[in-house]
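In: show me the folded form of this:
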Amino acid sequence: MSVHIAFETPQDVQEQVYEMVKSLGKDGRGRLKKGANEVTKAAERGTAQMIVMAENVNPGELLAHIPMICKEKSIPF
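Out: A predicted model of the protein is given here:
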């Protein structure tokens, strides 16, 4: 388990989140931010409403700072 993962996500939740992210990516409004840098900027600016991180990031340290920012800004992750 990577450093940014607090618990294992159930399969049904993974599928629901995947469908939500897929639909947001197709809406054409540019609301979906991808990559550690864009996500970090959105979280620090307070524009992020929710952050979804992959469980299989290697090395996990790439995302280790994001949960701390999310907790500080009260953003669900």
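In: C-alpha from now on. contacts and neighbour counts both.
Out: Fine.
In: which residues sit in contact with the residue nearest the centre of the chain?
Out: Geometric centre of the chain, nearest residue: residue 52, 2.4 Å, by CA atoms, centre = their mean. Counting by CA atoms under 8 Å, 6 or more residues apart in numbering, residue 52 makes contact with residue 77.
In: tell me the spacing between it and residue 7.
Out: Plainly put, residue 52 is 14 Å away from residue 7 if you go by CA to CA, to the nearest Å.
In: could you also give me the structure for this second sequence? I'd like to compare it with the first:
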Amino acid sequence: MAKDKTPTKAKAEKAAKTADADDDKEAVSYETRVLSVSPIAHPLATKKLTKKLLKTVKKAAKSKNVKRGVKEVVKGLRKGSKGVVVIAGDISPIDVITHVPVLCEEADIPYIYVPSKEDLGLAGSTKRPTSVIMVVKKDAAEYKELYDEILGDVKELNQKLITTV
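Out: Presented below is the predicted three-dimensional model:
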């Protein structure tokens, strides 16, 4: 007996619906996550820049060129490591990370906020939400092009922030 192909069609339709739902979820989630961001989280990355940042963090984490967590990032900043600092904007209490932007400005290192600590943790290859990650600049070909792109965008947003203040 020949098998009926309707279960395969049903699986394909279900997969398509799931993909559409994921796209809708992703579109809604950025806007809803921005609502939970602290008022001091400036400059906040746009949706497109957030995707680029998280992609860069993910590639840098694979090549072990990230510093995760407040302690490790502060230690790197004090020792003179160069890179881009990505800070989660939905940290509570916010006092935990308020000194990080000051240290970044003193060390002339660009920083930017993203809406979600959960997304930042996932991108950094950890199971736990992460409050801050530093993508260290090294000669890694895997993420160099992405790193240069986000570095320019983050510096531009930091300059806009400085000129408006």
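In: once they're superposed, what TM-score comes out?
Out: Superposed pair, TM-score by TM-score structural alignment, normalised by the length of structure 1: 0.87. Supporting alignment: 75 aligned residues with a CA RMSD of 1.5 Å.
In: and the residue nearest to the centre of structure 1, what's its match in structure 2?
Out: In structure 2, residue 52 of structure 1 lines up with residue 86, judged by TM-score structural alignment.
In: map residue 11 of structure 1 across to structure 2 for me.
Out: Under the alignment by TM-score structural alignment, residue 11 of structure 1 pairs with residue 47 in structure 2.
In: now do residue 41 of structure 1
Out: Checking TM-score structural alignment: residue 41 of structure 1 goes with residue 75.
In: and the helix or strand encompassing its match, what does it pack onto?
Out: In this structure, residue 75 of structure 2 sits in helix 70-79 according to DSSP states H and E. Here helix 70-79 of structure 2 touches helix 99-106, strand 132-136, going by 3 or more CA pairs under 8 Å, 6 or more residues apart in numbering; DSSP states H and E.
In: make it 10 Å
Out: Contacts defined by 3 or more CA pairs under 10 Å, 6 or more residues apart in numbering; DSSP states H and E place helix 70-79 of structure 2 against strand 66-68, strand 83-88, helix 99-106, strand 132-136.
In: and of those, who's closest to residue 13 of structure 2?
Out: strand 83-88 (36.3 Å; CA to CA).
In: and the closest one against structure 1, how far off on average?
Out: Strand 83-88 of structure 2, aligned to structure 1 and superposed, deviates on average by 0.9 Å (mean CA distance after the TM-score superposition for structure 1).
In: now do the contacts for residue 59 of structure 1.
Out: For residue 59 of structure 1, the contact set (CA atoms under 10 Å, 6 or more residues apart in numbering) comprises 2-3.
In: oops, could you answer that again for residue 77 of structure 2 instead?
Out: 83, 85, 100, 103-104, 106-109, 134.
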